[in-house]
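**Student:** following is a predicted model, sequence given first.
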Amino acid sequence: MSANTRGSMIPTTAVIVAMAFGVAAVTAQSDPIAARQALMKTNGKQAKLGSDMIRGKVPFALDNAKAIFLSFIDAANKMPNLFPENSKTGGDTSAAPEIWANMDDFKARFAKLAADSKAALETVKDRESFTAAYRNVNRTCDGCHEHYRVKKS
């Protein structure tokens, strides 16, 4: 690829990325339930990878460990905005009504998740440090799920 071709690819790629973010923002506004479920599904996959690394089911990889925490940070920053009043009901949601009754606490839990994940990102260096950091972050997730997720039977 020539330098001229590469130079024209950068703006094109930037436009595609910007469009993807725009589509995600529109989706979040038009269907916040689907948007938050997609984020949680991504977090679930990352959490499984983290658990598998801790258990030795998959080899520890520092890049993967950091990607897990980056995913949690991303979700923690986006999720508080995906619970507008009009998304209390409708769709297949496991969001508990307590979310809207305790929105300040709910948002504070996401702030804690972001802070814990950022701290983990800065301290993880190996499997041992990852295990400790991951378990701490996972407790933060569990605490929110205990209060704000409807348990399905």
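**Tutor:** Sure thing, it's come through.
**Student:** for the rest of this, base every contact and every neighbour count on C-alpha atoms.
**Tutor:** OK.
**Student:** in the helix ranked longest in the chain, what counts as buried?
**Tutor:** In terms of residue count, the longest helix belonging to the chain (DSSP state H) is helix 3-30. By 16 or more other CA atoms under 10 Å, the buried positions in helix 3-30 come out as Ala28.
**Student:** second structure for comparison follows:
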Amino acid sequence: MHNLFNHILKYLRNLLLFSIISFFSLNALAEQSVEDIIKGRQQIFDRNYTMAKRVQALSEQGKFDEAINLMVRMNEGYKKVINMFPENTKKGFGTEALPTIWEDKENFNQLMVKTSDDLIKLTSLIKETDNIEATLGQFMWGNCKACHNKFREEH
């Protein structure tokens, strides 16, 4: 009987140890996942900003085909980023997202869709416009500004 008791005690101790290890491992994986999401969306926004500056320069140089290729890539980024703001990613890992994204999720998502749609419109307008700066301001930079004003911390 004493042997059975020791065996059960050893089993329970191992079960407890396994549970504790699993708990911390799952939390670490969950944190990693949150980090990946936050850093992933930051990367998309950073890349889109870099491409937007390049679109501006290329358009001013009359290199419209190259600019259009970048606009299409930016469009894809805005479509992806809509799904990168789950509730558990409000804080940490250098996020500059304001709580208004989650409080006003519908408007944030609509702005991302509008930005994406406007970039596609811009691909057909950029070659024909008489005022490149104003057209880029209306269909690209204006959306960036609208998002930053409402959904991003100042820096």
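**Tutor:** Alright, I've got the coordinates. As the structure is a prediction and not an experimental result, all values here were calculated from the model.
**Student:** where does the TM-score land?
**Tutor:** For this chain pair, the superposition-based TM-score is 0.71 by TM-score structural alignment, normalised by the length of structure 1; 123 aligned residues with a CA RMSD of 2.3 Å.
**Student:** quick one on the thing from earlier: how far away from the center of its chain is the longest helix of structure 1?
**Tutor:** Averaging C-alpha positions (CA atoms, centre = their mean, to the nearest Å) puts helix 3-30 of structure 1 21 Å from its chain's average.
**Student:** ditto for stretch 134-153 of structure 1
**Tutor:** Distance, stretch centre to chain centre, for stretch 134-153 of structure 1: 13 Å (CA atoms, centre = their mean).
**Student:** excluding its own residues, what touches stretch 39-49 of structure 2? List them.
**Tutor:** Residues from elsewhere that reach stretch 39-49 of structure 2 (CA atoms under 8 Å, 6 or more residues apart in numbering): 74, 77-78, 81, 84, 93, 95.
**Student:** show me which of those residues is closest to Thr123 of structure 2.
**Tutor:** Nearest to Thr123 of structure 2 out of those is Met74 (CA to CA; 11.3 Å).
**Student:** what strand or helix carries the closest residue in space to the closest one that isn't next to it in sequence?
**Tutor:** Counting by CA to CA, 6 or more residues apart in numbering, Asn48 is the residue found nearest to Met74 of structure 2 once chain neighbours are left out, at 5.4 Å. Per DSSP states H and E: Asn48 of structure 2 is located in helix 2-60.
**Student:** average offset between the helix or strand following that helix and structure 1?
**Tutor:** Of the helices and strands lying after helix 2-60 of structure 2 in sequence (DSSP H and E), the nearest is helix 64-81. When structure 1 is superposed, helix 64-81 of structure 2 averages 1.4 Å from its matched positions, counting by mean CA distance after the TM-score superposition for structure 1.
**Student:** I appreciate the help and will end here.
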